[in-house]
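# Any chance you can model this:
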Amino acid sequence: MDFFDKLGEAARSLTEKAGDSLEINRLNGEIAIEKGNIQCYQRELGEYYWAKFAVGEKLDEEAMLICDKVVNSQDRIRQYMFDIEKVKKEREAVLDERVKAKALEDEITEQSEDETVQDKAEAVFSENHEKATEWPQFCPNCGGGVKAGQRFCMFCGAEIKG
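All right, here's what the predicted structure looks like:
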């Protein structure tokens, strides 16, 4: 039975430790809540004194130094916000330049493609024109096309008088 007694004692010990741990966690939670309350109260106190400072009331020297620190921080925040806007505008300008450059590049590419198409059309026209000038005459016998300077029709063999 000694084994079972030890086992029961270990189980009771673990249960008590778990219970103690839960209670400690609950109390730590309450401490955290109270610390949060203290921060809220301190914030309220700071807002109270800040309101007095904002309307021009004279505070004790320590409070005035703290208020001056707040004012300096606010000034730095305004400067940082100005710097952020400046960075954004510079970035927008760079992006606008890229967009314009891309549009110009696309326009040049399109013109180049148009010129290529025009060159091809001119080449086809020239080729067709050359063919048209190669066959300016027709055979009086069969009506087939005859090249300039050709003496006989290649379709019917009739003599071409020119």
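
# only C-alpha atoms for contact and neighbour calcs from this point on.
Fine.

# The longest helix along the chain: what's the following helix or strand?
Determined from DSSP state H, the single longest helix within the chain is helix 61-134. Going down the chain from helix 61-134, the next helix or strand is strand 137-138, by DSSP states H and E.

# Check the offset of that following strand from the chain's centre.
With C-alpha atoms, centre = their mean, to the nearest Å as the basis, strand 137-138 stands 68 Å off its chain's centre.

# re the thing from before, give me the helices and strands touching the longest helix of the chain, please.
Using 3 or more C-alpha pairs under 8 Å, 6 or more residues apart in numbering; DSSP states H and E, the elements in contact with helix 61-134 are helix 2-54.

# one more to put side by side:
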Amino acid sequence: MRSDATQPENTQGDGEANAAWEQQLRTALELIAARLGARRGLQRAEVRTLLLPLGALLADHTSPAGAAWVQRIEQRLAKDGAQFRAVVESELQLAAAEYVQGVDPRYLGLPGYDFEYTLGSREGLEARRLAAEALSVRLPDATLKQIELADQRLEAELERRGPQAPSDGERSAR
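The predicted model follows:
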């Protein structure tokens, strides 16, 4: 199972998870602002370190922190918004392609198919999508449709395999 910012190391409580995500956001925003200020190009990996924890905060509908961070990010990166948004779009497209291609029916039926990786990929994609949409970057409708179809294929395969395949509940409990 891969580790991403949607699952911080310290997950004993929502407050602690939110604090971990906010620390990740502070670090990522400083790095991105410094690179843009120095007129250095952004990398997708740098933007990813911001999108994943932001998406996790936005997914926690009980906390207002996500919306506050969106505003802080927009203010801090306003003058370089076009470059930032272009890299966000690239990262989002890459995450979508990874997930959609990973749920190709030719692979789903293989005995060693890595459901943990696929479910992690989907969780990361959703966190990126939530964050990107909050920052006014949307996936094209055609890509959203591909994701929807991939979700349907994955769900059908999980149902077909029955209890031996990991469920969302089992993944969340880990």
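
# care to give me the TM-score?
With the length set by TM-score structural alignment, normalised by the length of the first structure, the two chains reach a TM-score of 0.24; 52 aligned residues with a C-alpha RMSD of 4.0 Å.

# on that earlier part again, measure how the longest helix of the first structure sits relative to helix 2-54, angle-wise.
Counting by axes from the mean of the first three to the mean of the last three C-alpha atoms, to 10 degrees, helix 61-134 of the first structure lies at 90 degrees to helix 2-54.

# what about helix 61-134 of the first structure, distance to the chain center?
Taking C-alpha atoms, centre = their mean, the mean C-alpha location of helix 61-134 of the first structure is offset from the chain mean by 14 Å.

# Please spell out which residues along the biggest helix by length in the second structure are buried.
Counting residues, the longest helix in the second structure under DSSP H turns out to be helix 14-37. By 16 or more other C-alpha atoms under 10 Å, the buried positions in helix 14-37 of the second structure come out as 17-22, 24-25, 28-29, 31-33, 36.

# C-terminal to it, what's the next element?
From helix 14-37 of the second structure onward toward the C-terminus, using DSSP H and E, the following helix or strand is helix 44-59.

# circling back to that earlier point, so what secondary structure elements neighbour the longest helix of the second structure?
Looks like helix 14-37 of the second structure contacts helix 44-59 (3+ C-alpha pairs under 8 Å, 6+ apart).

# What residues sit buried inside the helix it packs on?
Within helix 44-59 of the second structure, the residues scored as buried using 16+ other C-alpha under 10 Å are 44, 46-59.

# Mind listing residues that contact it?
4-6, 18, 21-22, 24-25, 28-29, 31-32, 63, 65-67, 69-70, 84, 87-88, 90-91, 124, 126-132 (C-alpha atoms under 8 Å, 6 or more residues apart in numbering).
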